[in-house]
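> structure, please.
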Amino acid sequence: MDISARSASAASRGRTRRTQIAAGSIAICLTAALAACSSSGGSTASASGSGSSGAGSAVGVSLILKTLSNPYFVSMEKDAKTAAAKDNVTLTVAAGTKDGDTQTQISAIDNAISRGDKGILITTNGDAVNTALNQAKQAGLFVIALDTAPNPPSVADITYATDNEAAGKLDGQYAAAALGGKPAVIAMLDLFNNQVVSVDIQRDHGFLEGLGINPGSTTQNGQEAKTGRYSGGSYTIACHQPTQGAIDGGRTAMENCLSANPGINVVYGINEPAAEGAYAALKTAGKTGVQIYAIDGSCAGLKLVTSGEFQADAAQYPGKMAGLGVDSIAKLARGGSKPSVTNGKSFYDTGSALVATKAYSGLTIQSPDQAAPACWGN
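I've put the predicted structure just below:
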């Protein structure tokens, strides 16, 4: 999931993101050259395909993103345009001027209704867009949320997203194996400490569950027992610190954690920027041999796995979310069936994979080279 705050600071470093909390793919996440589209009016691309989904007249679809300063969302635009060319879809792209810009998104929704588009793909900037999305549905448009379900989820007809808890669990399972029974002193670098965001909870809890630690709550972070046993040995939770999903936030969070417990040997990062900030703080402090885990799967992040800065990175696929969304609306507009959620889940799971350089028994990993064809950003 995109991490609300993955965001402005992810954009500022130009190569990663949510939180995330980050999506992400995606996720994130966090560059790629920004596509030429206006944040206020958007750009329109149309192409005719020859496949069965491209038969008949062009189908109008709007892709409405949080921003186009974040490589995570740029990858969505890229793959959506590829799918539009294949499916004979007239794709209109719009995006907020910054994270949280709901007014630009509302205008784009109104424009989609006026144009007679068949559907909307959206990464929402906030609940303020809900009324406009409900109006779009009443007008007959099919609404697909990408990366993050709206609040409430029923505002969209379906959500295409990463299973963030599953992604966190991949990292946690790998951490348990890599520790090899050694005591774990764990820093949890979350998204926020003053608000509850689903991606923040899901990734944090997934990481703990992967280690074999009970999170202690289904709705809050930091409720696990602070000492106990993980699946391979004893553990201590050194800290839960907010990072805002950003490099600077990750650095400050890690500094605070080291002040609380300088013996930290495992770091969970809500996303790649938070994990990068943690690495910088550890390096400054002269700490070596600390395992750092991230969730995103950007092309830049995979390089950090190769270099050893990250022990592992759980990859997500923001472009896949958008490409599948375009396909779904095109097929539905031409008489096909509505897309359905993944069995046992409330959304369509676009998948995740664990990227690492060292294999452990019982764990499925991809090497950075194997994961590279599906990474996002530069």
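> alpha carbons only for contacts and neighbour counts from here, please
Will do.
> isn't residue 322 right up against residue 121?
Yes - using C-alpha atoms under 8 Å, residue 322 makes contact with residue 121 at a distance of 7.3 Å.
> quickly list what's touching both of the two.
Listed contacts common to residue 322 and residue 121 are residue 146; contacts here mean C-alpha atoms under 8 Å, 6 or more residues apart in numbering.
> report how many residues lie close to residue 57.
11 (other C-alpha atoms under 10 Å).
> quick check: it touching residue 90?
No - the criterion here is C-alpha under 8 Å, and residue 57 misses it with residue 90 at 9.8 Å.
> output the contacting helices and strands for the helix or strand hosting residue 293.
Assigned by DSSP states H and E, residue 293 falls within strand 291-296. On a contact count with 3 or more C-alpha pairs under 8 Å, 6 or more residues apart in numbering; DSSP states H and E, strand 291-296 meets helix 164-179, strand 266-269, helix 272-284, strand 312-315.
> in terms of secondary structure, what does the first one contact?
If you count contacts as 3+ C-alpha pairs under 8 Å, 6+ apart, helix 164-179 packs onto helix 198-211, strand 291-296, strand 312-315, strand 353-355.
> do the third one as well
Judged by 3+ C-alpha pairs under 8 Å, 6+ apart, the packing partners of helix 272-284 are helix 247-260, strand 266-269, strand 291-296.
> could you list the buried residues of the longest one?
Within helix 247-260, the residues that qualify as buried are 247-258, counting by 16 or more other C-alpha atoms under 10 Å.
> run this one through as well so I can compare:
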Amino acid sequence: MRYARRALTILTLAALVVTTGCSVEKDGGDGGTDASSQCGSGKEFLIGMSQANNAEPYRQVMNDDVNTAAKTVPGFRVVVADAAQDNSKQVADVENFLSQGINLLIISPNEAKPLTGVVKKAYDQGIPVIVLDRKVEGDAYTAFIGGDNVAIGKAAGEYYAKTLLPQGGKVVEISGLPGSTPAAERAQGFRDGIASNPKIEIVATQTAEWLREKGQSVMDAMLKAQPKIDAVYAHNDPMAEGAYLAAKAAGKETAIKFTGIDALPVPSGGIKAVEQGRLQATFQYATGGREAIDLAKKILVDCTKDVPKSTTLGTMQITKDNAAQAYTELGGKQ
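Next up, the predicted model:
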């Protein structure tokens, strides 16, 4: 995979050097040396990890996966910056990383469009950029690692159409942060999945921005606005759990079915919620943290010139029938 953009010939300037792999030379108007030109074993590497929002349990696990994997690579040091779901702060975090001379950037964007420019800036400076979980616009990055959110949403929809609500029913959708690619893709996929069962109707959609407490408040409002709700399709497990709590407070937790996405193998995660009966199902959405560090090692230590532009992580449907087994297989923490 080539890091550089097309070489442009300008009358007043020599042709720019096409950067390939980690053998990079930067035009260097400021006299600096491109961080990725120093690949190889026995070196120290600073990796900036720009996280969208540490308050989300999924992102805490992602950070843990990145840090755990990085500790196994001699010379790797990871610095994590929490954007706290603030686009402008995340832009500033990346700018700060660039000023520190990072050798590689891992970023999970809060939203796609607002982060596209600064990701491109890093990439144009010759810094390898791994976009994790959520996408940016365009292709000015080294590699993307994440799940297929359309496929995951479709799998959830098919589960509703064939198993959860085969006779049809009224569904409310609690969606992720507007502007984030997983929210749009999980919504699209779900609609594709339920299309085979015209008796299923989405009666309301509301964002809870991936957060449990907002899922609870959104569900509370939906319960008051909707005379009948048969099921809740939440774009992640914390929002599904929040919706369950609101329904329980209203005495309706047994009359409504709940599903989520993430399936984190931790005691507070979605797999345990399924095992304990609060959720009917969840769908695995791997963090990609370990895979990101594996790729970073190939780029920085092994000096690999060609890496995959996109890596799609696998998923699985988890119900009460396989929850205990899935928890163990995914390395569940007791």
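> got a TM-score for the pair?
TM-score of the superposed chains, computed with TM-score structural alignment, normalised by the length of structure 2, equals 0.75; 290 aligned residues with a C-alpha RMSD of 2.9 Å.
> related to what we said a few turns ago, got the helices and strands packed on helix 164-179 of structure 1 as TSV, with distance to residue 158 of structure 1 and mean neighbour count columns?
Output for those, formatted as TSV (distance: least, C-alpha to C-alpha, whole Å; neighbours: other C-alpha atoms under 10 Å):
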stretch	distance to residue 158 of structure 1	mean neighbour count
helix 198-211	17	27
strand 291-296	22	32
strand 312-315	22	32
strand 353-355	23	26
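> how about those in JSON lines, adding distance to residue 159 of structure 1?
Formatted as JSON lines, those follow (distance: least, C-alpha to C-alpha, whole Å):
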{"stretch": "helix 198-211", "distance to residue 159 of structure 1": "14"}
{"stretch": "strand 291-296", "distance to residue 159 of structure 1": "18"}
{"stretch": "strand 312-315", "distance to residue 159 of structure 1": "18"}
{"stretch": "strand 353-355", "distance to residue 159 of structure 1": "20"}
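> among the ones you listed, which comes closest to residue 341 of structure 1?
The stretch from those with the least distance to residue 341 of structure 1 (C-alpha to C-alpha) is helix 198-211; that distance is 18.2 Å.
> returning to what we had before: output the helices and strands packed on strand 291-296 of structure 1 as CSV; include the columns distance to residue 136 of structure 1.
What follows is these, written out as CSV (distance: least, C-alpha to C-alpha, whole Å):
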stretch, distance to residue 136 of structure 1
helix 164-179, 28
strand 266-269, 37
helix 272-284, 35
strand 312-315, 32
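> what number of residues lie near residue 198 of structure 2?
Quick note: residue 198 of structure 2 (other C-alpha under 10 Å) scores 11 neighbours.
> just say helix, strand or coil for it.
Following DSSP: H, G, I helix; E, B strand; the rest coil, the label given to residue 198 of structure 2 is coil.
> one step back: and of the helices and strands packed on strand 291-296 of structure 1, who's closest to residue 98 of structure 1?
Using C-alpha to C-alpha, those put helix 272-284 closest to residue 98 of structure 1, at 18.0 Å.
> out of the helices and strands packed on strand 291-296 of structure 1, deepest packed?
Most buried of these by mean neighbour count (mean count of other C-alpha atoms under 10 Å) is strand 312-315; its value is a mean of 32.
> check which helices and strands it sits against.
Looks like strand 312-315 of structure 1 contacts helix 164-179, strand 291-296, helix 299-307, strand 353-355 (3+ C-alpha pairs under 8 Å, 6+ apart).
> if you set the cut-off to 7 Å instead, what comes out?
Applying 3 or more C-alpha pairs under 7 Å, 6 or more residues apart in numbering; DSSP states H and E, one finds that strand 312-315 of structure 1 contacts helix 164-179, strand 291-296, strand 353-355.
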